[in-house]
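Engineer: Sequence and predicted structure below; questions after.
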Amino acid sequence: MADAPALPASIDATVDLLTAGGYVADRALATVLFLALKLGRPLFLEGEAGVGKTEIAKVLAERLGRPLIRLQCYEGLDVASAVYEWNYAAQMIEIRIAEASGSADRARIAEDVFSDRFLVRRPILQALELTAEGRAPVLLIDELDRADEAFEAFLLEVLSDFQVTIPELGTIKAAEPPIVVVTTNRTREIHDALKRRCLYHWVDYPDAERELAIVRGKVPGASAQLSAEVVAFVQKLRTIDLFKAPGVAETLDWATALAELDQLALDPDTVSDTLGVLLKYQDDIARIRGSEAGKIVAEIRRDAVAG
């Protein structure tokens, strides 16, 4: 059995780990991530959609050689979907077999059907168990703000003690705590009680230099001029009062699309025709399409010449 990669021993090593996974991080993010790993604390990442919060958990799992267990949150998420439930069909069959065999010991039947072999493990319970190689997984609790407050309250036990209580079985505690990453797009506020159990970091839009490094790393097929102009265009858009400013994910999608169209640089017509890759609301697209797109492209060229 191959040894799992060790946790980074310093902030610089954390930067290197993320870079090796294709994630261009600033030092503040690397610092809080290093501390979360060092202290065994969950990492709470907040920020706009598409800025790379989920990607951090994916890179951690990949570079540390651990499985990624993802719990995608949504309205109505409950314990049965997130933690565990009983295999009721198999339990009923077991009860029928016991009755057919003439067994009348109800206490024993109840003990049998509420045993581990009838337990269906959902993401959180899976994350409390070590893999066959003896490694704790990476647990990604994604977009927690989409879940109800009742489920958020349930997570307090999980995030503080890395355990869950199952009435029929008792308390199940992790032999080794998983690496936990919690993300939220801030569509609603998360309660302070949950945040106190985590180390917090706001993931902001990257500056132009870092975003250009991301594009160059993720979209190698784009020309140097196209990459620079795509980043400059997106950076300009984020200064405009749009319904939803494009995130890094949209920047990468747009750069990829333009490279597939064999564009070596931006031109107003192609920008207008491909805005649906970059912007996701019709009002935003209508505002930028046409003359406004041409104006931004012209500004980018003037800035490049002046620079």
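Structural biologist: Good, I have the coordinates.
Engineer: From here on, just use CA atoms for contacts and neighbour counts.
Structural biologist: Fine.
Engineer: All the helices of the stretch 51-200 of the chain, residue numbers only.
Structural biologist: For the stretch 51-200 of the chain, the helices defined by DSSP state H, counting those that start in this stretch cover 53-64, 79-82, 88-100, 106-113, 123-127, 149-161, 192-195.
Engineer: helices and strands around the third one, which ones?
Structural biologist: The one in question is helix 88-100. Applying 3 or more CA pairs under 8 Å, 6 or more residues apart in numbering; DSSP states H and E, we find helix 88-100 packed against helix 106-113.
Engineer: cool, the fifth one as well?
Structural biologist: For helix 123-127, the helices and strands in contact under the criterion 3+ CA pairs under 8 Å, 6+ apart are strand 68-72, strand 138-142.
Engineer: Show me what the first one is packed against.
Structural biologist: To tie it back to what came earlier, the one meant is strand 68-72. Against strand 68-72 (3+ CA pairs under 8 Å, 6+ apart) you get helix 53-64, helix 123-127, strand 138-142.
Engineer: Not counting that strand itself, show me its contacts.
Structural biologist: For strand 68-72, contacts defined as CA atoms under 8 Å, 6 or more residues apart in numbering pick out 57-58, 61, 82, 123-124, 126-127, 137-144.
Engineer: ok, now with 6 Å
Structural biologist: For strand 68-72, the surrounding residues in contact (CA atoms under 6 Å, 6 or more residues apart in numbering) are 61, 138-142.
Engineer: quick one, it and helix 53-64 angle?
Structural biologist: 160 degrees (axes from the mean of the first three to the mean of the last three CA atoms, to 10 degrees).
Engineer: Tell me what angle strand 68-72 forms with strand 138-142.
Structural biologist: Here strand 68-72 points in a direction 20 degrees away from that of strand 138-142 (the same axes, to 10 degrees).
Engineer: also this one, for the comparison:
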Amino acid sequence: MWDTTAAEAGSPAQLADLLDRQGYLCDEGLATACFLALRMRRPLFLEGEAGVGKTELAKTLAKVLDAPLIRLQCYEGLDAAQALYDWDFPRQLLHLRAAEAAGVTDVARLEGELYDRRFLVARPLLRALETVPSVLLVDEIDRADDEFEAFLLEVLSDFTISVPELGTIRAERPPVVVVTSNRTREVHDALKRRCLYHWLEHPSYDREVAIIRRRLPGASERLAGQVARAAQRLRAEDLLKPPGVAETLDWTEALVALGARDLDPDTAAVTLGTVLKYREDQERVRARGLAALLDGGAPSGRT
């Protein structure tokens, strides 16, 4: 284990309890995947639709481990230099000018000083390797290019980074690694094989109500149930972007801020922008009628 707090978790159920204490409710499958990733010291690859709690798990795990969360947000065009390290050229230039003003003429000495560790700017991957303990979140790897994905696989294989001017930097103790993907594209099998894999589903009705009540204690059980029921039904619609748990929480928080006791069609209409972020989705739902969305009991198949 990486940390004495995590070592208290002798089973997936105990780890789930530790996560629960930090406000993250997870099912048995996710708790088991997380537990095994810690025990086996393997990266945890979380895949699923946006808003199901992938990033939040990494944040909560960092709290459980009492370790800093170091986040690498992936995007198209991300390269190794932006993820690893860079040289602080302005500071190097200032040092060079100061040396010249002081009359330093030893070129070899100046070159050595310019590439000293103090001028190295550590980016997320290098910071994670040098910080003990730490949780490294590689968020939305599916947004990065294939080349960066291959580079990340190399880093995760041995947790070492080569800096030509300084040599090889090896992690004293590898960070806990959580890799997330919204599956906007398929991630290569080589990276998945390096990790333990878990697909996150949207929560069941009962679990979503529990999440709302845990995160927003000001919301009544009735209001939490109404919002969770509506969110479950919205996910069954053919929408461009079905709401995730994050949107469910935003919707509930907005209703609480407005002092709403119930989720009725009028209140839903004026707060729809907190849960549906595309105009086409809002128009589709309004066309079908908000009353139909809110009418009836709990969704079938509640667990």
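Structural biologist: Alright, I've got the coordinates. Bear in mind the structure is a predicted one, so any value in this text is a computation, not a measurement.
Engineer: how much space is there between Glu100 of the second structure and Leu93 of the second structure?
Structural biologist: Applying CA to CA, to the nearest Å, the value for Glu100 of the second structure to Leu93 of the second structure is 11 Å.
Engineer: top helix in the second structure by residue count?
Structural biologist: helix 221-235 (DSSP state H).
Engineer: which part of the first structure lines up with the helix or strand just after that one?
Structural biologist: For helix 221-235 of the second structure, the following helix or strand on the C-terminal side (DSSP states H and E) is helix 245-257. Using TM-score structural alignment, helix 245-257 of the second structure lines up with residues 248-260 of the first structure.
Engineer: ok so, going back, so the longest helix of the second structure corresponds to what in the first structure?
Structural biologist: Helix 221-235 of the second structure covers residues 224-238 of the first structure once aligned (TM-score structural alignment).
Engineer: ok, residues contacting that stretch?
Structural biologist: By CA under 6 Å, 6+ apart, the surrounding residues in contact with stretch 224-238 of the first structure are 245, 264-265.
Engineer: same thing with stretch 124-139 of the first structure?
Structural biologist: For stretch 124-139 of the first structure, the surrounding residues in contact (CA under 6 Å, 6+ apart) are 61, 66-70, 83, 174, 178-180.
Engineer: Is there a neighbour count for the closest residue to Leu46 of the second structure other than its chain neighbours? I'd like the number.
Structural biologist: Leaving aside its sequence neighbours, Leu46 of the second structure sits nearest to Thr180 (CA to CA, 6 or more residues apart in numbering; 4.7 Å). Thr180 of the second structure: 26 surrounding residues under other CA atoms under 10 Å.
Engineer: Check whether Thr180 of the second structure really touches Asp142, as I assumed.
Structural biologist: No: under the criterion of CA atoms under 6 Å, Thr180 of the second structure makes no contact with Asp142, lying 8.1 Å away.
Engineer: Most neighbours among the contacts of stretch 224-238 of the first structure, please name it.
Structural biologist: Ala245 (23 neighbours).
Engineer: For that residue, give me its contacts.
Structural biologist: Contact partners of Ala245 of the first structure, counting by CA under 6 Å, 6+ apart, are Arg238.
Engineer: how about 8 Å then?
Structural biologist: Under the criterion of CA under 8 Å, 6+ apart, the neighbours of Ala245 of the first structure are 237-238, 279.
Engineer: check which helix or strand covers Gly220 of the first structure.
Structural biologist: No Gly there; residue 220 of the first structure is Pro. Using DSSP H and E, Pro220 of the first structure sits in no helix or strand.
Engineer: Buried residues, the longest helix of the second structure. List them.
Structural biologist: For helix 221-235 of the second structure, the neighbour count (16 or more other CA atoms under 10 Å) marks 223-234 as buried.
Engineer: between it and helix 245-257, how many degrees?
Structural biologist: Put simply, helix 221-235 of the second structure runs at 140 degrees to helix 245-257, going by the same axes, to 10 degrees.
Engineer: Kindly state which residue of the first structure is aligned to Val121 of the second structure.
Structural biologist: Per TM-score structural alignment, Val121 of the second structure is aligned with Val120.
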